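this one's structure only:
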């Protein structure tokens, strides 16, 4: 569903760009080029506003705030990465790398869980790396897209069972953003020995300031000090049953203040100066995460 929605958005954008350019170029190439630039970089304006909010709100956080130069670098990288992910990988390449479940594999398997308004295409670089190492993996699609986080538990449970059946070992869960909360929702009612480790990348473990503007079921659940978050905090003992590695950034434009992406007693790792989406595409972060499969 997300792929079809994003395909429509990209095609409408292309149509708008063609119509604007065709209408204005004969009269004013300058206006035509300016409008095309606005259409191409409009998303960067929203990302800049998010990063400014992150910088301001994180100033009161216990963890140190990013520098202005780190924020500028993160904005440029996030603007480029967001286009690649939301205009190409997810709309048109979500099935490019199918799930890989080799029988009798001796390597530990992986379940990959994407975040809000994403799909399995988000993980394509990870899937290619796992395929090259012959690790079994399943990358899920969380649907319904705008549903409550608990609705994803069954999908995650089935993926864990499939990977375990292929390898005979508990898999590692690798989660981006809201996907980490979905993994924790699964963990609340599951046998913790069924997974080896949970890795989260930019997950709002204690909510995010931006969620105050959320109107979807899952968006409301991610509000700081909201009812759902308080319930998760009261049951945080479940997170101690499984080793957690939590990647977080001081330039996260979606999950902030900075410390909200960490967990007590977890292996919390800083990815300095990285945006929310970009964080998952840092080669060093990916390499360090995949190294955990050998633990």
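On my side now, so go ahead. These figures come from a predicted structure and were not determined experimentally.

use CA for all of it now, contacts and neighbours both
Fine.

May I see the buried residues of stretch 9-25?
For stretch 9-25, the neighbour count (16 or more other Cα atoms under 10 Å) marks 10, 17, 20-21 as buried.

Serialize these to a markdown table and add fields for distance to residue 228 and secondary structure.
A markdown table is the format used below for these (distance: Cα to Cα, whole Å; DSSP: H, G, I helix; E, B strand; the rest coil):
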| residue | distance to residue 228 | secondary structure |
| --- | --- | --- |
| 10 | 34 | helix |
| 17 | 42 | helix |
| 20 | 45 | helix |
| 21 | 47 | helix |
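
Quick check: of the residues you listed, which lies closest to residue 289?
Closest approach between the buried residues of stretch 9-25 and residue 289, by Cα to Cα: residue 10, at 31.8 Å.

coming back round to it: max pairwise distance over the buried residues of stretch 9-25: which two?
10 and 21 (16.5 Å).

structure B:
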């Protein structure tokens, strides 16, 4: 077994066919198939079931894929730290659900520390990937949220991954809308009023449960859904459609042109917090980043800033 074979398995699982995976890897399909067959023979398992209709990953293959994701992520992290860096620069990395304040705080950190020997990386990704990134040391700090609906499931992940949840803010759900949306001028919005309109959401990883969605309220599953993986696309969708996004209501950067934020008429508290490893001590740069984020959020009337947990 070698790392390249594990990367091949991950790519085939991602794209669903050997043909497309080979195209993405810039290699012959026969070479890709042969390499994975060698891995299957080495471990005595079948990773993919092949048929004229395509491929499906087997139960054994799915288990191997979990290990492959972790091993490749850790190997990539070693490369980032020791091979890709220049002038012995260290890497500070953050993984987050799609929060404007997290990226704005990150930009302020980079500006403040631009003279230091550091490389910086900010990853906006799915809920499960945030937790996996911090577990695997791809990132030192992450952001997720908890509430009564998702809390039990998220806490199970955190416990299994040896991660600590450090509460940052408590917020009530808010609706992000275009300033031209029919509901944009309301003081508060009910869930019933949102029902005729499509919900815009951030795309999650394959097979994610409802508890891993980023929506802070449970949205009717029968309404039209539009999803995207990045904030820029979501903001564009909000600007040109009658869709809406449910979130914290916090916009701290200059991305809010033509977007309004209206509180929801629901009695529900949600807590956004930092996550980090229980077994790896936080670096000084991580602690400074967390301070900057707290300073950024101080005084915002839409949230309750929590006390830091040492």
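Nice, thanks for sending it over. In this text, all values refer to a predicted model and were calculated from it rather than measured experimentally.

Let me see the TM-score of these two.
In this superposition the chains share a TM-score of 0.32, using TM-score structural alignment, normalised by the length of the first structure; 154 aligned residues with a Cα RMSD of 6.2 Å.

Could you confirm residue 269 of the first structure falls within a helix?
No. Counting by DSSP: H, G, I helix; E, B strand; the rest coil, residue 269 of the first structure is not part of a helix but strand.

Burial check on it, number of neighbours?
Residues near residue 269 of the first structure, counting by other Cα atoms under 10 Å, number 14.

Roughly how far does it sit from residue 246 of the first structure?
Going from residue 269 of the first structure to residue 246 of the first structure by Cα to Cα, to the nearest Å gives 6 Å.

do residue 167 of the first structure as well
25 Å.

Ok, residue 5 of the first structure next?
30 Å.

what does residue 160 of the first structure give?
20 Å.

For the longest helix belonging to the second structure, which helices and strands make contact with it?
In the second structure, with assignment by DSSP state H, the single longest helix is helix 59-82. In terms of contacts (3 or more Cα pairs under 8 Å, 6 or more residues apart in numbering; DSSP states H and E), helix 59-82 of the second structure is packed against helix 3-15, strand 90-96.

Apply 10 Å and report the result again.
helix 3-15, strand 48-51, strand 54-57, strand 90-96, helix 127-135 (3 or more Cα pairs under 10 Å, 6 or more residues apart in numbering; DSSP states H and E).

Tell me what angle that helix forms with helix 3-15.
On the basis of axes from the mean of the first three to the mean of the last three Cα atoms, to 10 degrees, helix 59-82 of the second structure is oriented at 120 degrees to helix 3-15.

Which positions within helix 59-82 of the second structure qualify as buried?
61, 64-65, 68-74, 76-77, 80-81.

so that helix versus strand 90-96, what angle?
Between helix 59-82 of the second structure and strand 90-96, the angle comes out at 140 degrees (the same axes, to 10 degrees).

Please tell me how far residue 166 of the second structure sits from residue 133 of the second structure.
For residue 166 of the second structure relative to residue 133 of the second structure (Cα to Cα), the value is 17 Å.

Oops, could you answer that again for residue 163 of the second structure instead?
Residue 163 of the second structure is 11 Å from residue 133 of the second structure, by Cα to Cα.

Which residues are in contact with each of those two?
Shared contacts of residue 163 of the second structure and residue 133 (Cα atoms under 10 Å, 6 or more residues apart in numbering): residue 276.

who's more crowded, those two?
Comparing residue 163 of the second structure with residue 133 by other Cα under 10 Å, the one with more neighbours is residue 133, at 25 against 21.

Might one say that the more buried one is in contact with residue 71?
No. With contacts defined as Cα atoms under 10 Å, residue 133 of the second structure does not count as touching residue 71, sitting 11.8 Å away.

and for the two, which residues touch both?
Joint contacts of residue 133 of the second structure and residue 71 (Cα under 10 Å, 6+ apart) are residue 77.

Identify the residues contacting residue 67 of the second structure.
So residue 67 of the second structure contacts 6, 61, 73 (Cα under 10 Å, 6+ apart).

And for residue 32 of the second structure?
Counting by Cα under 10 Å, 6+ apart, residue 32 of the second structure has contacts 5, 8-9, 12, 18-19, 21-22, 25.

if you set the cut-off to 6 Å instead, what comes out?
Applying Cα atoms under 6 Å, 6 or more residues apart in numbering to residue 32 of the second structure gives no contacts.

on that earlier part again, can I get the buried residues of helix 59-82 of the second structure in CSV including distance to residue 276 of the second structure?
Output for the buried residues of helix 59-82 of the second structure, formatted as CSV (distance: Cα to Cα, whole Å):
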residue, distance to residue 276 of the second structure
61, 30
64, 26
65, 24
68, 22
69, 19
70, 17
71, 19
72, 20
73, 17
74, 16
76, 19
77, 16
80, 19
81, 18
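
What is the most widely separated pair among those?
61 and 81 (29.9 Å).

and the helices and strands packed on helix 59-82 of the second structure as CSV, adding distance to residue 111 of the second structure?
Compiled in CSV, these are given as follows (distance: least, Cα to Cα, whole Å):
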stretch, distance to residue 111 of the second structure
helix 3-15, 35
strand 48-51, 47
strand 54-57, 45
strand 90-96, 14
helix 127-135, 24
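
Compare these and give me the one nearest residue 305 of the second structure.
Using Cα to Cα, those put strand 90-96 closest to residue 305 of the second structure, at 18.3 Å.

now the angle from that closest one to helix 127-135?
Using the same axes, to 10 degrees: strand 90-96 of the second structure against helix 127-135 is 150 degrees.

Would you mind identifying the next helix or strand past strand 90-96 of the second structure?
helix 100-112 (DSSP states H and E).

Could I get the full set of strands for the first structure?
When assigned using DSSP state E, the strands of the first structure occupy the ranges 110-113, 137-139, 172-176, 197-201, 244-248, 267-270.

what's the answer for the second structure, then?
So, for the second structure - with DSSP E - the strands run 48-51, 54-57, 90-96, 118-124, 141-146, 163-171, 174-178, 199-202, 225-228, 245-247, 259-263, 270-277, 303-305.
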